[in-house]
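Enquirer: Please work out how this folds:
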Amino acid sequence: MIINELPDDCFFIIFGLMNELDDLLNCSKVCSKWSHLIAERTRNVKYLIGHSRLFEGGYRFWSKAQISSKSQIYPLDYVYYRTMDPIDGPFLSTLFPNLIIADLCKEFYAKVGARLYISNAYKSLKGIILPYHDSILKYCDKLEMLSIQYDHQYIVHMLLFGGLMREHDIKQLHHWDYTLDEFAKISVRFQNLQRLSISKYEGGKADGCYDGFELPRLKMLELNIDSYEVEFIYYGFQFILCCPNLQSAYISLYSNRFFVVDSCEHESLQDLVLSFNVDDVDCNELEKALIKYPNLKHLALDCRYLFNQNLKNEHVENLVCILPNLVLFVVRNCEGVTQEAADYIQEYNKLHGRSIKFYFDQNYHEIQSDWPQLSTKYERISHGFDFMKHCFLKESHQLPIFLVPNED
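Expert: This is a model prediction of the structure:
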């Protein structure tokens, strides 16, 4: 029996095990029958994802060995790529007619004829990941998720003047190599924005007090903004006040001095991760900032980059007392927090009728079994608009670019 005499069902099983673009393209060129079957296989693909990780200097593709070890990462509606060979853009849009998210790294973008691809596929696209600025966005009139490295003037141009993109449609915005000051200069309101991620790793001028538009529907915020300034005041907590319905935040701190508005509390925030990237922490400043979130339920303090371990047991004990709704408290990579703090919280629970779950370096391994719904898996795209599941236990560089809401 020759292979082409196999029934179509067998081919569907074989092709269903393929989720690398190179393999699918090569098989589609074998004969007209295979081309038709590959088209059926790819009709329901929703996500085209670069088999890469993002580093400060750009993209670095996984090796074949790494790909083999990660072959079970993606289900049938994902296809990933490593190819650097030229690909016909219109053909690619025919291959994936129902694509929802396109992850276009710079190298792939140049080889694939991405403008032609997007211009043919834009009707189904809801999310796009671009490493640099391009007029490609003028083809996208239904985008809800956008990951970019653009200057603010270009965003204004594309949203208001140069294209069909509508700012009120954008629900998730992922900026890298950007600052809050630059975001404040964007003259669009993003009234329906639900998740905002801003990062700048190389450092720039420190942000000042935020004076941009309020974000009334923002639910998730991720800030990872470094500065070349040795000492500066961090205004991220002031920015949170401009997001009145914010529920979850992941803040990477590069300063131990925080600007806090004494007269205001934020009652919506329930989930907070603070990742310390400074030599020391002013624990009095920290308490002053956290007391402004009386309804905080889940708090994680990650001291991975803390060289001066001055976060101690007594500071943990103070935080438990000033946060009346806390139920999950995690302190990672901190030698100054010991079993003494755990014993105190256990006794505090008994005395005050609380049920705070506390994890630190000595019992951190238990959190996976106690909270199996919280993921630590690296994903560029995660399913479910759920901060606790997809962000709470991860390091800042592991956070997903997009959170795709589950379909009802």
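Enquirer: going forward, measure contacts and count neighbours with C-alpha atoms only.
Expert: Noted.
Enquirer: Is Lys288 part of a helix or strand, or is it coil?
Expert: Following DSSP: H, G, I helix; E, B strand; the rest coil, the label given to Lys288 is helix.
Enquirer: now the other sequence, so there's something to compare against:
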Amino acid sequence: MSLNDLPENCLWLIFGNSCSLEELIQLAQVCSKWSNLISMRLEKVKYLVRVRPLDHFDYTKIWVKKPTTVARYNLRELLPNLRILTIPCLGPRDQNKIRALVNCNSNIKGLVGLKIDDLLDLKNVEMVTMDNAMFDYKHKFQPDQLKQIRFFSTGTRMRKLHKYVQYFPNLKRLNFNCCERIGYYGPQLSNLKILESYLYGWDGDLDEFYLLDFCPSLESAFIKIAVPYERVDSSIKNYNLRDLVIEISRDEQLNWRFVRALLSKFLIYIILRLEALVL
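Expert: As a prediction, this is how the structure comes out:
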């Protein structure tokens, strides 16, 4: 029995186990039967990533090994239901391929790796991973357009964070690294559900959980801190928070008084990632 004699459902499982776009394109060239099955496989793809997915059976993700693949093939036809795109590093000659995929494409809702010099039509985008130096974001996005933001550059300025919050008041998810030794003094992030932050520039004079007090609807938070400071304002409660992960970046000590204060502030399941817990 040859491979092509297998039932279509068996072939589908074989093709589904491949998460490489290049491999699937090559397999689709074997025969029309394989091409039709792989087309069905690619119709399920919603995420185009540059890192090999850990779960090969997640049909919604496809991995691109070479950036030139994006320029070589018409991904708008190959991946008709693509929603999230990781922007590859391409030369100026191939940038038109990215524009053809993104511009005027109402299906694309998220971009990873957005840079200040990317000449893209972003009117349909709701989720971005972008450079925090994108000072002209008001020219690239409409007010209240973005729902999720991740700043991939290190050293997000806390003093500028309030400007993004004011311009995008309906943010649902925020991920950033902060290197400034100042607190947040901006408007409330009233609709924020998920917060992920690394406060590596803060010192013992600042409350690392102060920002959470500006997020009344917060449901999940990951806070990574360089120096733990055990002051918590227990007078402000947030009972919407369901899980909180705290990671200490070096060998520091926490005590149970600090943990009890957090429990009184948030009725949640807390995970502490640290090497030493002082009882």
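Enquirer: What does the TM-score come to for these two?
Expert: TM-score of the superposed chains, computed with TM-score structural alignment, normalised by the length of the second structure, equals 0.78; 276 aligned residues with a C-alpha RMSD of 3.7 Å.
Enquirer: Contacts only, for Leu272 of the second structure.
Expert: By C-alpha atoms under 8 Å, 6 or more residues apart in numbering, the residues touching Leu272 of the second structure are Val245, Ile246, Glu247.
Enquirer: Which stretches in the second structure count as strands?
Expert: 47-49, 61-63, 84-86, 110-114, 127-130, 148-151, 173-178, 194-199, 220-225, 243-248, 253-255, 269-273, 276-278 (DSSP state E).
Enquirer: and those strands as CSV, adding distance to Ile236 of the second structure?
Expert: Converted to CSV, these look like this (distance: least, C-alpha to C-alpha, whole Å):
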stretch, distance to Ile236 of the second structure
strand 47-49, 39
strand 61-63, 40
strand 84-86, 37
strand 110-114, 34
strand 127-130, 30
strand 148-151, 25
strand 173-178, 21
strand 194-199, 17
strand 220-225, 16
strand 243-248, 16
strand 253-255, 21
strand 269-273, 18
strand 276-278, 25
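Enquirer: if we can go back for a sec, considering the contacts of Leu272 of the second structure, which are maintained in the first structure?
Expert: Contacts conserved in the first structure for these, using both residues aligned by TM-score structural alignment, their matches' C-alpha atoms under 8 Å: Val245, Ile246, Glu247.
Enquirer: What spatial separation is found between the last one and Asn177 of the second structure?
Expert: To tie it back to what came earlier, the one meant is Glu247 of the second structure. Relative to Asn177 of the second structure, Glu247 of the second structure is positioned 14 Å away (C-alpha to C-alpha, to the nearest Å).
Enquirer: Neighbour count for those two, which is higher?
Expert: Taking neighbours as other C-alpha atoms under 10 Å, Glu247 of the second structure and Asn177 compare with Asn177 leading, 22 against 18.
Enquirer: could you measure that one against Ile14 of the second structure, distance?
Expert: Counting by C-alpha to C-alpha, the gap from Asn177 of the second structure to Ile14 of the second structure is 41 Å.
Enquirer: do the same with Glu208 of the second structure
Expert: In terms of C-alpha to C-alpha, Glu208 of the second structure sits 48 Å off from Ile14 of the second structure.
Enquirer: Compare the two (neighbour count), which wins?
Expert: Taking other C-alpha under 10 Å, Glu208 of the second structure and Ile14 do not tie; Glu208 has more neighbours (24 against 10).
Enquirer: In this structure the more buried one contacts Ile225, no?
Expert: Yes - look at Glu208 of the second structure against Ile225 with C-alpha atoms under 8 Å: they come within range, at 7.4 Å.
Enquirer: residues shared between the contacts of those two?
Expert: Leu199, Trp202.
Enquirer: follow-up on the earlier one: quick one: closest of the strands of the second structure to Cys19 of the second structure.
Expert: Nearest to Cys19 of the second structure among the strands of the second structure is strand 61-63 (5.1 Å), distances taken as C-alpha to C-alpha.
Enquirer: Find me the equivalent region of the closest one in the first structure.
Expert: Counting by TM-score structural alignment, strand 61-63 of the second structure lines up with residues 78-80 of the first structure.
Enquirer: Residues in contact with the matching stretch: which ones?
Expert: Residues contacting stretch 78-80 of the first structure (C-alpha under 8 Å, 6+ apart): Asn19, Glu20, Leu21, Val45, Lys46, Tyr47, Leu48, Ile49, Gly50, His51.
Enquirer: Can you name the residues that contact the last one?
Expert: His51 of the first structure sits next to Phe61, Trp62, Ile67, Tyr80, Tyr81, Arg82 when contact means C-alpha under 8 Å, 6+ apart.
Enquirer: Equivalent analysis for the fifth one, please.
Expert: Remark: with contacts taken as C-alpha under 8 Å, 6+ apart, Lys46 of the first structure is in contact with Asp77, Tyr78, Phe96, Asn98, Leu99, Ile100, Ile101.
Enquirer: just the third one next, same as before
Expert: Leu21 of the first structure sits next to Val79, Tyr80, Tyr81, Arg82, Thr83 when contact means C-alpha under 8 Å, 6+ apart.
Enquirer: Skipping its backbone neighbours, what lies nearest the second one in space?
Expert: With C-alpha to C-alpha, 6 or more residues apart in numbering as the criterion, Tyr80 of the first structure has its nearest non-adjacent residue at 4.6 Å, and that residue is Ile49.
Enquirer: burial measure for that neighbour, as a count.
Expert: 22.
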